[in-house]
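Enquirer: Test case, fold it:
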Amino acid sequence: MANKVALVTGASSGIGESAARKLKGLGYTVYGAARRVDRMHHLTKSGIKILAMDVTDDASMRAGIDTIIEESGRIDVLVNNAGYGSYGAVEDVQMEEARAQFEVNVFGAVRLTQLVLPQMRAQHSGTIVNITSMGGKIHTPLGAWYHGTKFALEAISDCMRMEVRPFGIDVVVIEPGGIKTEWAGIAADKLRETSGHGPYAAQAHAMAESMIGEASVKRQSSPQLIADTIAKAVTAKKPKTRYAIGFGAKPTIFMRGLLSDRAFDSMMWAATGISKAVKKSGD
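Expert: Got it, this is the predicted structure:
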């Protein structure tokens, strides 16, 4: 892998950092990108090159890709990992925030993909790895905008996979379950801020607790599991189109296909503790 080059977004922590380290360990030249470069300086000790990149800023993304091509002459792997979870009742979430969720989780990933595809087509090789979520296949209360972005990225990945196949390019979707990262805490805080004080408060506090409660955290998988799966996908001669991995991913996706919509709704209400919270509050 000495001559192969990988770009990983959201590399300042969690899945992104683990993926960058894993690919570097396999011999890739790795560029780790994030908005806050100050959180990535420690990666340089491992030989990872860092880039300041905001996936909502086209000029920032263009500059990053130009730097990689100028320095390394190619891009073999793009890991679209940057993203966050914006939770709150549909009634409560401001449209500005809804658009921001799509800008980061969908449009940023797709725009960066557009920027690397000409180079990959010229090479007649490359792998696009889109980090979606088991949330791209299922739904949970108060997560409409987040799930919407993940459903969208799944669909875009499927369409693009067929489009770029003649050019020797693979598109792979990774669908993590519960992972020990900052994501859950940020999503829970956002949820409480958005819907924790109105008519959806009982649901919001129950859902937030299900995200960051001790019982949930204990069951979460390590980001390294996702990094290992990314490595498996990008080094495979013929990678799978999807990898559902991490706590709860495979069984929850399986149950979504098995149950009716209303039966799955009830399962999610029970699993998140919302059914008890709503009953207790009388709402």
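
Enquirer: Please make it C-alpha for all contacts and neighbour counts, starting now.
Expert: Will do.

Enquirer: hmm, who's touching the top strand by length along the chain?
Expert: As assigned by DSSP state E, the longest strand anywhere in the chain is strand 169-176. For strand 169-176, the external contacting residues (C-alpha atoms under 8 Å, 6 or more residues apart in numbering) are 120-121, 124-136, 154, 157-158, 160-161, 164, 226, 229-230, 233, 239-247, 249.

Enquirer: now do stretch 264-273
Expert: T140, P141, A206, M207, S210, M255, R256, S275, K276.

Enquirer: Please list only the buried members of those residues.
Expert: Among these, those scoring as buried are T140, P141, A206, M207, S210, R256, S275 (criterion: 16 or more other C-alpha atoms under 10 Å).

Enquirer: Please enumerate the strands of the stretch 101-250 of the chain.
Expert: Taking DSSP state E, counting those that start in this stretch as the test, the strands found in the stretch 101-250 of the chain are 126-131, 169-176, 242-245.

Enquirer: Packing partners of the first one?
Expert: Yep, that's strand 126-131 we're talking about. strand 77-80, helix 108-123, strand 169-176 (3 or more C-alpha pairs under 8 Å, 6 or more residues apart in numbering; DSSP states H and E).

Enquirer: Turn those into JSON lines, columns for mean neighbour count.
Expert: Shown next, in JSON lines, are these (neighbours: other C-alpha atoms under 10 Å):
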{"stretch": "strand 77-80", "mean neighbour count": "26"}
{"stretch": "helix 108-123", "mean neighbour count": "18"}
{"stretch": "strand 169-176", "mean neighbour count": "24"}
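
Enquirer: of the ones you listed, which approaches D92 most closely?
Expert: For D92, the closest of the helices and strands packed on strand 126-131 is helix 108-123, at 24.4 Å, according to C-alpha to C-alpha.

Enquirer: to compare against the first, here's another:
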Amino acid sequence: MTTSVLITGTSSGIGRATALRLARRPELTVYATARRPETLADLAGAGARVLPLDVTDETSMAKAVAAVEAEHGAVGVLVNNAGYGEYGTIEETGLDGVRRQFETNVFGLSRMTQLVLPGMRRAGRGRIVNVGSMGGRIVFPAGGYYHASKYAVEALTDALRFEAAPFGVKVSLIEPGLIRTSFGDTAAHTLAGSAAPAGPYAALNVAADRQMAQSYGSKILSASPETVAKAIEHAVTASRPRTRYVVTPAAKALIHTRRLLGARIFDAYLRMQFKAAA
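Expert: Predicted coordinates:
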């Protein structure tokens, strides 16, 4: 009997790469999901099963979990991957957009977790892999609301790991650095639309936009989605998965630098970086 793996947000980027990688493993039955399942034809061709799933819609989430449970009894592995970045300064960013982001990045992840856990507890086993970000450990200007959503994922994952352990459920957190997906373009788009060109934060927004473009375009600072998919594969299949997987050398260096230097020195580092980008 194969283990079922339900992955959210597989229409592009990390989710797509993960579905393709896991679908190659004969012991796994991969359920690739997206709001528009017609975008997943290539994943179906690679052996994944395709389901519609919108993590901001209760009915959609419940139906997807029920479909997997009807065939397997329980969801064997949940990979909470769906997410995006709403960028802009704290003062200027519209809170409607922030709420939409939290619905996807935090509440959708939480509700999917709630839906699969009863089945996992009955089965006495299961795995939940949350895709967070290095942005849950460090903060860059003009990204506060996105970082807040990923800090929330950190907290939820740490609590869940302890709570679910007695029931045989293992929980891991994936913390990617800069990954070459459409995420950077989405973040830049929301940043551009968050403030007036002549507003008080105009110079900061321009610098942040350029910094993102340069960083995501760097093959030294960024990595491919397949790099993250490999870490997720380990979390899904290893007998003793890690609690955290920090992905990319640059992410590891930045997290340790922030921890070692403290807030004031890290702020000084940021001022240098954003001045160079302006």
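
Enquirer: circling back to that earlier point, adding distance to R192 of structure 1, write the strands of the stretch 101-250 of structure 1 out as a markdown table.
Expert: As requested, the strands of the stretch 101-250 of structure 1 are arranged in a markdown table below (distance: least, C-alpha to C-alpha, whole Å):
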| stretch | distance to R192 of structure 1 |
| --- | --- |
| strand 126-131 | 25 |
| strand 169-176 | 23 |
| strand 242-245 | 28 |
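
Enquirer: and A89 of structure 1, which of those strands is closest to it?
Expert: Between A89 of structure 1 and the strands of the stretch 101-250 of structure 1, the tightest spacing by C-alpha to C-alpha is seen for strand 169-176, at 23.2 Å.

Enquirer: what about the closest one, how far off from structure 2?
Expert: On superposition with structure 2, the mean distance recorded for strand 169-176 of structure 1 (mean C-alpha distance after the TM-score superposition for structure 1) is 0.4 Å.

Enquirer: Distance of the counterpart of E233 of structure 2 in structure 1 relative to L26 of structure 1?
Expert: Aligning on TM-score structural alignment places E233 of structure 2 opposite A231 in structure 1. Computed as C-alpha to C-alpha, to the nearest Å, the A231 of structure 1 to L26 of structure 1 distance reads 8 Å.

Enquirer: Give me the mean deviation of the strand or helix carrying V98 of structure 2 from structure 1.
Expert: V98 of structure 2 belongs to helix 95-102 when elements are defined using DSSP states H and E. Once fitted to structure 1, helix 95-102 of structure 2 is off its aligned match by 1.2 Å on average (mean C-alpha distance after the TM-score superposition for structure 1).

Enquirer: quick one: R16 of structure 2 and L22 touch, right?
Expert: No - taking C-alpha atoms under 8 Å as the definition, R16 of structure 2 is not a contact partner of L22, at 10.1 Å.

Enquirer: which residues in structure 2 form helices?
Expert: 13-23, 41-45, 58-72, 95-102, 109-123, 144-164, 183-192, 202-217, 225-237, 249-277 (DSSP state H).

Enquirer: For the fifth one, give me the average deviation versus structure 1.
Expert: Right, helix 109-123 of structure 2. Averaged out, helix 109-123 of structure 2 is 0.6 Å away (mean C-alpha distance after the TM-score superposition for structure 1).

Enquirer: For the residue nearest in space to the middle of structure 2, give me its contacts.
Expert: Nearest to the geometric centre of structure 2 sits V131, at 3.6 Å (C-alpha atoms, centre = their mean). Going by C-alpha under 8 Å, 6+ apart, V131 of structure 2 touches V79, N80, N81, L173, I174, E175, P176.

Enquirer: The last one and Q101 of structure 2, how far apart?
Expert: When you say that, I think you mean P176 of structure 2. 18 Å.

Enquirer: Ok, the first one next?
Expert: Spatial separation of V79 of structure 2 from Q101 of structure 2 under the definition C-alpha to C-alpha is 18 Å.

Enquirer: same question, the second one
Expert: Distance, N80 of structure 2 to Q101 of structure 2, by C-alpha to C-alpha: 14 Å.

Enquirer: Do I have it right that I186 of structure 1 meets Y87?
Expert: No - here I186 of structure 1 lies out of contact with Y87, judged by C-alpha under 8 Å, at a distance of 9.5 Å.

Enquirer: more neighbours, these two?
Expert: Higher neighbour count among I186 of structure 1 and Y87: Y87, with 31 against 17, using other C-alpha atoms under 10 Å.

Enquirer: my guess is that one contacts L142, does it?
Expert: Yes - contact criterion C-alpha under 8 Å: Y87 of structure 1 and L142 qualify, at 5.7 Å.

Enquirer: Overlap in contacts, these two.
Expert: L191.
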